[in-house]
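Colleague: requesting a structural model of the entry that follows:
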Amino acid sequence: MRNGRPYAIKIAPAAVIAFAALAVGYGLGELAQLGEQAQLGERDVQTVTQEVRQTGDVKRLCMTVKTGERIDAMSCELIDPLSGGVK
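Modeller: Now for the predicted structure:
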């Protein structure tokens, strides 16, 4: 522990980014496979969104990966009110 914060809190943003990259990579692979199997006109676009959700005084950073209207992955992390980082 350095500067009063555990190591896990320092690497949490990197873990969230790595998860998003894996989810996007997996989704793109699935889209490519679907395109090869059925040559349909337009393909659904995959989107990654981040938003801060607040319930009372509790804030969460939520990430959602969607293909078209289908939710492929969703993850929420608590935001530390003192440091502003995710837990």
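Colleague: contacts and neighbour counts: CA atoms only from here.
Modeller: Noted.
Colleague: residue boundaries of the strands in this protein?
Modeller: With strands called from DSSP state E, the chain shows them at 46-55, 58-67, 70-78.
Colleague: please give the structure of this sequence too, so both can be compared:
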Amino acid sequence: MLGRWPFTAEVKDDGSLTDIKVDEAHGQEPFPTERGPKDTVQVPKGMVTRVKATFDKPGMYMWHCHILEHEDHEMIRPLEVH
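Modeller: Down below sits the predicted model:
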């Protein structure tokens, strides 16, 4: 995990976001328990969480949220690694 940054955005009627602005000046370093290899990170509301990942082989992977209602909002997405 590289860190977290607050963001603001306009919410459209359909729930999607537009005019997204990330506040690069007020980022947060990872907590000591978040440093090193992880397969899960917390993403607080109103924050962009940046991660760096390495893959040992190409293929299709998934990134997803563990909040069940987010499944309805496409928070489970494919990630293709070449």
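Colleague: where does the TM-score land?
Modeller: Between these two chains, after superposing, the TM-score reads 0.20 (TM-score structural alignment, normalised by the length of structure 2); 33 aligned residues with a CA RMSD of 4.4 Å.
Colleague: any idea which of the strands of structure 1 is most buried?
Modeller: strand 58-67 (a mean of 18; mean count of other CA atoms under 10 Å).
Colleague: quick one, that strand and strand 46-55 angle?
Modeller: Using axes from the mean of the first three to the mean of the last three CA atoms, to 10 degrees, the direction of strand 58-67 of structure 1 lies 160 degrees away from that of strand 46-55.
Colleague: elements contacting strand 58-67 of structure 1?
Modeller: Here strand 58-67 of structure 1 touches helix 7-37, strand 46-55, strand 70-78, going by 3 or more CA pairs under 8 Å, 6 or more residues apart in numbering; DSSP states H and E.
Colleague: try 6 Å
Modeller: Contacts defined by 3 or more CA pairs under 6 Å, 6 or more residues apart in numbering; DSSP states H and E place strand 58-67 of structure 1 against strand 46-55, strand 70-78.
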